[in-house]
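Novice: based on what follows, work out the 3D shape:
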Amino acid sequence: MNKLNFVVKSELIVGVDEVGCGSLVGNIVSAAVILNYRTPIYGLKDSKKLSIKSRMRLSKEIIAKARYWGIGSVNIEEIEQLNVFRARLLAMYRAVQKLNVFPDFIFFDGKHVPNIHIPSMSIVQGDNMIPEISAASILAKVYRDTEMINLDKIYPEYNFKDNKGYPTQYHLNALLKYGHTIFHRRSFFPVQKLFNNK
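Specialist: So this is what the prediction gives:
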């Protein structure tokens, strides 16, 4: 991992990341993690660069070894009301709240920071640089992927277990053939277009 040119001197450093903003289906999910340096976790990196097997293994290890961790979600109705940008920030804020501890500093992945009264900063591609963000990235990804795999059992025709709700060609073809489900985000263009044409 790359090193930042400063050090935050604290044991209560939080990393926060989210997943699901570009999906057409389901919740936006964020995770917040405070690692325990007395029980190091090796192999942390951006969840997208890990195999499914590695993500699952690391997710279990993070839950077992982290000092604190929390998951924050924003549901479909909230996404439609807020828009995806504000929903993303809300998911991150909720994940920090779920820690049940007041941290000293928060690293958020990306360009923006939620309105939160704790010293913090955003870092583009932070999931490649900050171990806490990497851990959060893995937890959020595994949590949301599990939600989509469970949804696939209800709607197998959309292949959510593989596409995780993202607009693959298979998913778009299924939308045209079967229409949208109650879990689709109607304000997102491919779904909105279909809905408006009915």
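Novice: make it CA atoms for all contacts and neighbour counts henceforth
Specialist: OK.
Novice: for residue 144, which non-adjacent residue is closest in space?
Specialist: If the residues on either side of it in the chain are set aside, residue 144 comes closest to residue 29, at 6.3 Å by C-alpha to C-alpha, 6 or more residues apart in numbering.
Novice: can you check residue 98 too?
Specialist: Closest to residue 98 by C-alpha to C-alpha, 6+ apart is residue 70, at 4.8 Å.
Novice: I'd like the structure of this one too, to check against the first:
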Amino acid sequence: MARTAGVDEAGRGPLAGPVVAAAVILPDGEFAGLADSKTLSESARRRLAGEIRIRAVAWALAVVSPGDIDRLNILQATMLGMQQAVARLAPQPGLVLVDGNRCPALVLPARAIVGGDASEPAISAASILAKVARDQLMVTLDEVHPGYGFAQHKGYPTAAHRAALERLGPCIAHRQSFAPVRRAMAARTALTGDRTLR
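Specialist: From the prediction side, this is the model:
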């Protein structure tokens, strides 16, 4: 029987860090606790991510760097990540369900579902894996680039993050094509004449 994969991403809105896509084929039967990752606590997401990795028929992740986001734009970077995650599934699914209103270019049949991360268990599972993986990457980036608070806000444009951007200027983990980062870079260059990223 052809399997169905769910696909979702995490990290479209942040000013820093990668976008992470996940694809998951769930086993037949009930998988309790799955929901849109944004509605779950961090501890619940981490617990469920561990269960998904163990119980899934297949799962895969793809990470698209800030540099590729700047080169492609965030929408195309997200589509690329989804393509890569699906391509890494073994076995390959017969149908791909994608959260949102558009599908990446795939060789497999695919359907976009608005709100699918809340209504389709396989998409919920992908949402959880992508969110947990991205959060872990941002904690690592916090160690590499201290002072920005990446471990706390995960690169999203919080007041604390914006203040750190103004104080420190952007680092190489920031998405230079995003307007707040461009403004911070311009302000730093105007003050110091230095365009080097930390």
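Novice: re the thing from before, what about the residue nearest to residue 144 of structure 1, which SS state?
Specialist: strand (DSSP: H, G, I helix; E, B strand; the rest coil).
Novice: and it, how many neighbours?
Specialist: Counted by other C-alpha atoms under 10 Å, the residues lying close to residue 29 of structure 1 total 31.
Novice: could you do residue 41 of structure 2 as well?
Specialist: Neighbours of residue 41 of structure 2 (other C-alpha under 10 Å): 10.
Novice: part of a helix, is the residue nearest to residue 98 of structure 1?
Specialist: No: Residue 70 of structure 1: not assigned to a helix; according to three-state DSSP it is strand.
Novice: that one corresponds to which position in structure 2?
Specialist: Residue pairing (TM-score structural alignment): residue 70 of structure 1 is matched to residue 60 of structure 2.
Novice: ok so, going back, from residue 35 of structure 1, how far out is the residue nearest to residue 98 of structure 1?
Specialist: 12 Å (C-alpha to C-alpha, to the nearest Å).
Novice: helices or strands next to the longest helix along structure 2 in the packing?
Specialist: For structure 2, the longest helix by residue count, based on DSSP state H, is helix 121-144. With contacts taken as 3 or more C-alpha pairs under 8 Å, 6 or more residues apart in numbering; DSSP states H and E, helix 121-144 of structure 2 sits against strand 4-10, strand 19-25, helix 42-55, strand 95-99, helix 116-119, helix 150-153.
Novice: in the fourth one, which residues are buried?
Specialist: Counting neighbours by 16 or more other C-alpha atoms under 10 Å, one finds that the buried residues in strand 95-99 of structure 2 are 96-99.
Novice: just give me the match in structure 2 for the residue nearest to residue 144 of structure 1.
Specialist: Here residue 29 of structure 1 is matched to residue 20 in structure 2, going by TM-score structural alignment.
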